[in-house]
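Trainee: just coords:
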């Protein structure tokens, strides 16, 4: 779908490289530019003191890209990057505004040089305001400062940490959507533009339902234990064979009789304590206790068969090991085989959208450090002697 689009990625870690990785799966030509020390996410496992033959985090977001190493603190390295940008449709970076300005790569000057360029920035906090230049990874800008960590915090408990790169990958989707909107705009105007994506703004959208309530009502419900939730029918339940299911009730009351019938507690529907949404909320602890006792009389297969018979909404709570081998996840295309440099393949998460009939999967392994530096510089018109000089000066690696 994106064959012919040329992307230069001058970014590290996950969110911005993840966006370029999605577009590479979809056919774009992506050149990843790393600093002399390499993308720090290459060191993820070694930083934890763990020996690992492969780094699936780096591989997932960088598969199929060509990788070069330039030292943009040196004029020759900066000039090489600008020559790459001259030929690109899209430039993606997560370098903070101050760093871009010091390198002479701030949006204003680059867009003046390349007016058709789509210049996409990913920052923690956006390009304006007092904290625009503050470092902000997803656990900080996306999770903590946005209010999400407080909303997920168990009432009376400690805040919980975000899972690895969770907010980053949500931001990747935001960057891709912004870039493709700008690609469409350029097709009619002939002009590129600046895209300002941030972890903070993405998080405000992700938490938008709660934050919309906060904006209008001045408060949101706390994250409560199972026996004190506002709607006890939207809950988790354990079966007799120690499996957990997540049960959801649609809006209104029409699902309540179906749930009661499925688990054999029909009389509760007419019980005054549970006959309305308000009554169920006020008597949540009692109702959850009764429902727990009812569900625990059934095996997983028995209760899920009954729920399906009533056409109710539920899902199993799977462990990560179960999730990656879930037959439905496989059928939905959630897992793809990523090539290795040695000629093999390994399973990895797919890009988030499938295009039936199209080649929308990995295009190759993630680049080794500096793997394509010499070849890409040659494509830019550098002679062998000029490339050797860049290596000798340390501007290229």
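Mentor: Great, that's in hand. Owing to the predicted nature of the structure, the values given are computational and were not obtained by experimental measurement. Residues are numbered from 1 along each chain as shown.

Trainee: going by C-alpha atoms from here, please, whenever you check contacts or count neighbours.
Mentor: Fine.

Trainee: how about the strands in the stretch 101-250 of the chain?
Mentor: Remark: strands assigned in the stretch 101-250 of the chain by DSSP state E, counting those that start in this stretch are 118-123, 193-198, 235-238, 244-248.

Trainee: which strands and helices sit next to the last one?
Mentor: The one in question is strand 244-248. When contacts are defined as 3 or more Cα pairs under 8 Å, 6 or more residues apart in numbering; DSSP states H and E, strand 244-248 packs onto strand 235-238, strand 313-316.

Trainee: ranking the strands of the stretch 101-250 of the chain by mean neighbour count, which comes first?
Mentor: Highest mean neighbour count of the strands of the stretch 101-250 of the chain: strand 118-123, a mean of 25 (counted as mean count of other Cα atoms under 10 Å).

Trainee: list the contacts of that strand.
Mentor: 15-16, 89-96, 107, 111, 132, 135-136, 175, 179, 182-183, 192-199 (Cα atoms under 8 Å, 6 or more residues apart in numbering).

Trainee: do that again at 7 Å, thanks
Mentor: Here strand 118-123 makes contact (Cα atoms under 7 Å, 6 or more residues apart in numbering) with 16, 89-94, 96, 107, 179, 182, 192-199.

Trainee: repeat for stretch 18-30
Mentor: If you take Cα under 7 Å, 6+ apart as the criterion, stretch 18-30 is touched by 1-9, 61-66, 169, 172-173, 175-176, 351, 360-363.

Trainee: out of those, which are buried?
Mentor: Among the contacts of stretch 18-30, those buried by neighbour count (16 or more other Cα atoms under 10 Å) are 5-9, 61-66, 169, 172-173, 175-176, 351, 360-363.

Trainee: give the contact list for residue 9.
Mentor: By Cα under 7 Å, 6+ apart, the contact list for residue 9 reads 17, 20, 30, 31, 32, 33, 91, 92, 93.

Trainee: count of residues packed around the third one?
Mentor: When you say that, I think you mean residue 30. Neighbourhood size, residue 30 [other Cα atoms under 10 Å]: 26.

Trainee: check the second one too.
Mentor: Each residue near residue 20 was counted by other Cα under 10 Å, and the total is 33.

Trainee: how close does it get to residue 27?
Mentor: According to Cα to Cα, to the nearest Å, residue 20 stands 11 Å off from residue 27.

Trainee: sketch out the strands for the stretch 251-397 of the chain, chain order is fine.
Mentor: 313-316, 335-339, 345-349.

Trainee: can you give me the helices in the stretch 151-300 of the chain?
Mentor: Taking DSSP state H, counting those that start in this stretch as the test, the helices found in the stretch 151-300 of the chain are 166-189, 199-206, 208-217, 255-262, 277-282, 284-295, 300-309.

Trainee: any chance of those in TSV with distance to residue 119 as columns?
Mentor: As requested, the helices of the stretch 151-300 of the chain are exported to TSV (distance: least, Cα to Cα, whole Å):
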stretch	distance to residue 119
helix 166-189	8
helix 199-206	17
helix 208-217	26
helix 255-262	49
helix 277-282	49
helix 284-295	51
helix 300-309	49
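
Trainee: then this one, side by side with the first:
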């Protein structure tokens, strides 16, 4: 597992020493789990915010157990992907001491992000009314499946459900079978991006208004947005979008074609691109001038005949031949790649999308960077996702100002879970040890 990292990917190049971060001085208390909200807080962490991830002792975020798990770690690949640059603190929120520490962190935070089921934060006394009363400058962001209030506040939801209920599944696949979901958690990822935008907007508003506010982002609402302009098309026409496989319903020719060696995709988004494809790439001005292909709607009407011509033409040469010609002609095209091919592609290497970063147990772990590039405030250097509770003492000491004795007392009282309390009880505290004789 994780073989060939050093051969396949370069070491991350550190940011300029002394360069500021976009979110320097912003503290985020992260009560989130699974994908959408944790990915959102990771975006904030990459921008330089201090993100304190509050986790249940021992077990932590359920995403830690999503496969493939690494045998030497308490986490798998999905958790590594979505939780870098965070500090993990293990608190037992069922204990009075653990809950009190969580409230203390909220009082000292700029942002709170949570995606518990509706009612959980209220039962804990960490609902938005209580937290904003404790800290009026707090940006309190809830990430809900459907809503925190209203008729659907009780509903659970995950990415595939949002894909199905939003209409997204119905749009994807081939017309002769049922629609298909995207394997990638596209609704979680887009929700994370929306949460990041929402939090940044609320922080900016706080500078003008002098106070924080409640923010909510819904997985379902985001999923409807992710159906794109199909919503507006449906409203205009009264018709449902039809599945079209790898072809595009509104541009032509757009789709997957096979060179003599590899499959690639082209997208002729307008008439000019079609003319360049036929005239410069394929050297067939007669086809470019064919009246049946004069406009997009006409090409769609005659798609079957046009695609048959293209299939035959592209099969005559390899991908390298066609790529060079299409790139020179300005025809959008690209290989149909696997994920492994994509992350090792020349484009990914040129952008340094995947690098390796140090890890205290494994030596190196891979890192997939965000697609944001700041000139004046470069993104934070990536630090590998933490173990459960890895930063508990550090956070309590640095964020809350507690000393070793206070932390030990909290541990024995069960603030960090029964296992930690039992372990602490078995070790003499500072006042219980025999005095050390003076030398």
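Mentor: Noted; the coordinates are in hand. The structure displayed is predicted, hence computed values, not measured ones.

Trainee: nearest to residue 117 of the first structure, out of the helices and strands packed on strand 244-248 of the first structure?
Mentor: Closest to residue 117 of the first structure of these is strand 313-316 (Cα to Cα; 44.4 Å).

Trainee: the closest one: average distance to aligned residues in the second structure?
Mentor: Compared with the second structure after fitting, strand 313-316 of the first structure deviates on average by 1.7 Å (mean Cα distance after the TM-score superposition for the first structure).

Trainee: the second structure: matching residues for that strand?
Mentor: Under TM-score structural alignment, strand 313-316 of the first structure corresponds to residues 332-335 of the second structure.

Trainee: what is the burial count for the counterpart of residue 77 of the second structure in the first structure?
Mentor: Aligned counterpart of residue 77 of the second structure in the first structure: residue 56 (TM-score structural alignment). Neighbourhood size, residue 56 of the first structure [other Cα under 10 Å]: 18.

Trainee: measure residue 56 of the first structure to residue 345 of the first structure for me?
Mentor: Distance, residue 56 of the first structure to residue 345 of the first structure, by Cα to Cα: 12 Å.

Trainee: check residue 390 of the first structure too.
Mentor: As judged by Cα to Cα, residue 390 of the first structure and residue 345 of the first structure stand 35 Å apart.

Trainee: which one's more surrounded, those two?
Mentor: Using other Cα under 10 Å, the more surrounded residue of residue 390 of the first structure and residue 345 is residue 390, with 22 against 14.

Trainee: quick check, the more buried one in contact with residue 396.
Mentor: Yes: with contacts counted by Cα atoms under 7 Å, residue 390 of the first structure reaches residue 396, the gap being 5.3 Å.

Trainee: and for the two, which residues touch both?
Mentor: Overlap between the contact sets of residue 390 of the first structure and residue 396, as judged by Cα under 7 Å, 6+ apart, is nil.

Trainee: re earlier: now, the contacts of residue 9 of the first structure that are in helices?
Mentor: Judged by DSSP state H, helices contain the following of the contacts of residue 9 of the first structure: 17, 20.

Trainee: pick the one among the contacts of residue 9 of the first structure closest to residue 155 of the first structure.
Mentor: Lowest distance from residue 155 of the first structure to these (Cα to Cα) belongs to residue 17, with 35.6 Å.

Trainee: just give me the match in the second structure for that closest one.
Mentor: Aligned against the second structure by TM-score structural alignment, residue 17 of the first structure finds its counterpart in residue 38.

Trainee: grab the nearest non-local neighbour of that match.
Mentor: Excluding the flanking residues, the one nearest residue 38 of the second structure by Cα to Cα, 6 or more residues apart in numbering is residue 32, at 5.7 Å.

Trainee: distance of that neighbour from residue 181 of the second structure?
Mentor: Using Cα to Cα, residue 32 of the second structure is found at 25 Å from residue 181 of the second structure.

Trainee: so these two - more neighbours on which side?
Mentor: Legend: neighbour count by other Cα under 10 Å for residue 32 of the second structure and residue 181, higher for residue 32 (23 against 20).

Trainee: what distance do you get for the more buried one to residue 55 of the second structure?
Mentor: Between residue 32 of the second structure and residue 55 of the second structure the distance is 8 Å, computed by Cα to Cα.

Trainee: same check on residue 95 of the second structure?
Mentor: Look at residue 95 of the second structure and residue 55 of the second structure: by Cα to Cα, they are 13 Å apart.

Trainee: same deal with residue 165 of the second structure?
Mentor: Taking Cα to Cα, one finds residue 165 of the second structure at 30 Å from residue 55 of the second structure.

Trainee: so for those two, which residue has more residues nearby?
Mentor: A count of neighbours by other Cα under 10 Å puts residue 55 above the other of residue 165 of the second structure and residue 55, at 23 against 13.

Trainee: counterpart of residue 354 of the second structure in the first structure?
Mentor: Alignment note (TM-score structural alignment): residue 354 of the second structure maps to residue 335 of the first structure.

Trainee: my bad, should have said residue 394 of the second structure
Mentor: Under the alignment (TM-score structural alignment), residue 394 of the second structure pairs with residue 375 of the first structure.

Trainee: over to residue 130 of the second structure?
Mentor: Counting by TM-score structural alignment, the partner of residue 130 of the second structure is residue 109.

Trainee: ok, now residue 411 of the second structure?
Mentor: Here residue 411 of the second structure is matched to residue 391 in the first structure, going by TM-score structural alignment.

Trainee: how many neighbours does that match have?
Mentor: When neighbours are counted by other Cα under 10 Å, residue 391 of the first structure registers 17.

Trainee: is it true that it touches residue 397?
Mentor: Yes: assessed by Cα under 7 Å, residue 391 of the first structure is found in contact with residue 397 at 5.8 Å.

Trainee: how much space between residue 109 of the first structure and residue 127 of the first structure?
Mentor: Plainly put, residue 109 of the first structure is 15 Å away from residue 127 of the first structure if you go by Cα to Cα.

Trainee: okay, those two: which has more neighbours?
Mentor: Taking other Cα under 10 Å, residue 109 of the first structure and residue 127 do not tie; residue 127 has more neighbours (18 against 12).
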